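S.K.: what follows is a predicted protein model with its sequence.
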Amino acid sequence: MDKTDWADVRRRVTELARTPGASGVFGYHGHRFELEPALRPDELAELESQLGVTLPDDYREFLLNVGSGGAGPAYGVFPLRRTGEGRWHWVGDGADLAAPARIAEPFLVQGPERAVLEALLAEQPEEENFPVIEDFDAAYEAWDERWVAVLWDEARTAGAICLCHLGCARREWLVVSGPERGNIWADHRVDDEDLFPLTGSASGRDEGDRMTFGTWYIEWLEQAEAKARS
């Protein structure tokens, strides 16, 4: 169970905004340590009803006691917005990659698509096998189309929400359904890498420990405080 005092986290972030060295923290110019208003309990209940899932406890506490987005790792936590039609959605560079209708599905990054990716990787054309460079280019282009279609299939991120942009189209997701629920996964698909879980930490957790939303956010906050005051 999460023991974080999330109300105090909001105070710490607010203090950081007034710290002289705050602008030296990576991502400062994206969020300036500003936080969106926190959600009311009825707003959170409406959001979860629309999604068809109960969000992980530490993220729920963040939404209720810190803010609905804003200051956070890299360029910040994508904020939640409520449309005129009453629908909730996340706003940010890549936030729309999450398919709302599939958020309640189990996150299965190791599922059937992973096997397809591994098979495709074994089939990747090698230039040395093509005497004519134009033939290699054509074969690689055809292979790449198949690779990208599977790598970026929305099934890869069903059961997760995109929460953060790191720059250069790299992102981080929070899993909300399935065995990985509550954990943060990195998305470097722009570099042709499959998604992978964030593990380990500078604070002494075991190397293989999954990083939850709470550890992800608090470790960022501690590092930001140290950088701003150095």
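M.R.: Perfect, thanks for sending it.

S.K.: rest of the way, CA atoms for contacts and neighbours
M.R.: Noted.

S.K.: how many other residues sit next to Glu172?
M.R.: 26 (other C-alpha atoms under 10 Å).

S.K.: in addition, the following structure is provided for comparison:
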Amino acid sequence: MFNKTKSENEVIDFEKRNKIKLPIDYRGFLLEIGNGGAGPYYGLEPIENGLFSDLDYKHKSDLNDLSKPFPHTEHWNLDFGEVTEENEDEYLEQKDEEYYQNKWVNGILRVSNLGCGVSMNLVVNEKEYGNLWVDDRCNEQGIYPNPYNENRDRIIFIDWYENWIDNELKRFNT
């Protein structure tokens, strides 16, 4: 089941407000199939939810800035060094202060909630434009391209979605 599709004017308005141009495959999905709904993990998020920094705790004051460049081109994670009993408090303070800043996820639109603070994200700005990336900072795994294995290290939205459909069909046909 899908949410109602977006109109061309609604998509254009979203793009203008956020100073971006959506990747053509995702844009087509919104216009022809639906604005969120059935999909991998906890389903596809409506585009309006994609702005939230955290899909588990949606606060209108905590949004990603889609107009700013996505800062990564390879797996990224902060290294705070080894955690010991002596430095645990300092480590946690530093982590909370730096690790979860929105500057690390500018230029991405959240498209699916994997749960427990992990999200699948569509890059809408800069070199990785159109590719899906995982934000798994809550498990201290950082931010990295969606792991895809058919001799490609990147995947675009529609290929990711079709892969999910294919896997679901295989599951029901066995």
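M.R.: Noted; the coordinates are in hand. Source: prediction; values computed, not measured.

S.K.: just the buried residues of stretch 26-44 of the second structure, please?
M.R.: 26-31, 33-40, 43-44 (16 or more other C-alpha atoms under 10 Å).

S.K.: distance from the chain centre to that stretch, please.
M.R.: 13 Å (C-alpha atoms, centre = their mean, to the nearest Å).

S.K.: same deal with stretch 73-92 of the second structure?
M.R.: 23 Å.

S.K.: quick one, strands of the first structure?
M.R.: 80-82, 88-90, 160-167, 170-175, 184-187, 196-197 (DSSP state E).

S.K.: in a markdown table, list these along with distance to Phe136 of the first structure.
M.R.: Below are the strands of the first structure laid out as a markdown table (distance: least, C-alpha to C-alpha, whole Å):
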| stretch | distance to Phe136 of the first structure |
| --- | --- |
| strand 80-82 | 46 |
| strand 88-90 | 41 |
| strand 160-167 | 32 |
| strand 170-175 | 29 |
| strand 184-187 | 29 |
| strand 196-197 | 30 |
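
S.K.: can you list which of the buried residues of stretch 26-44 of the second structure are found in helices?
M.R.: Mapping the buried residues of stretch 26-44 of the second structure onto helices (DSSP state H) picks out 26-31.

S.K.: ok so, going back, relative to Glu48 of the first structure, which of the strands of the first structure is closest?
M.R.: strand 88-90 (9.4 Å; C-alpha to C-alpha).

S.K.: can you show me the helices along the first structure?
M.R.: 6-17, 28-31, 41-51, 57-65, 112-122, 133-151, 213-228.

S.K.: return the most buried member of those helices.
M.R.: helix 57-65 (a mean of 20; mean count of other C-alpha atoms under 10 Å).

S.K.: mean per-residue distance, it versus the second structure.
M.R.: For helix 57-65 of the first structure, the mean deviation from the second structure after alignment is 0.6 Å (mean C-alpha distance after the TM-score superposition for the first structure).

S.K.: where in the second structure does that helix align, residue-wise?
M.R.: Using TM-score structural alignment, helix 57-65 of the first structure corresponds to residues 24-32 of the second structure.

S.K.: how many residues are close by Tyr129 of the second structure?
M.R.: 18.

S.K.: surely it touches Pro23?
M.R.: Yes - using C-alpha atoms under 8 Å, Tyr129 of the second structure is in contact with Pro23, at 7.5 Å.

S.K.: quick one: residues contacting Glu126 of the first structure.
M.R.: By C-alpha atoms under 8 Å, 6 or more residues apart in numbering, the contact list for Glu126 of the first structure reads Phe136.

S.K.: and it, what pairs with it in the second structure?
M.R.: Using TM-score structural alignment, Glu126 of the first structure pairs with Thr84 in the second structure.

S.K.: need the contact list for the residue nearest in space to the middle of the second structure.
M.R.: Residue closest to the mean C-alpha point of the second structure, counted by C-alpha atoms, centre = their mean, is Asn121 at 1.5 Å. Asn121 of the second structure is in contact with 108-112, 132-135, counting by C-alpha under 8 Å, 6+ apart.
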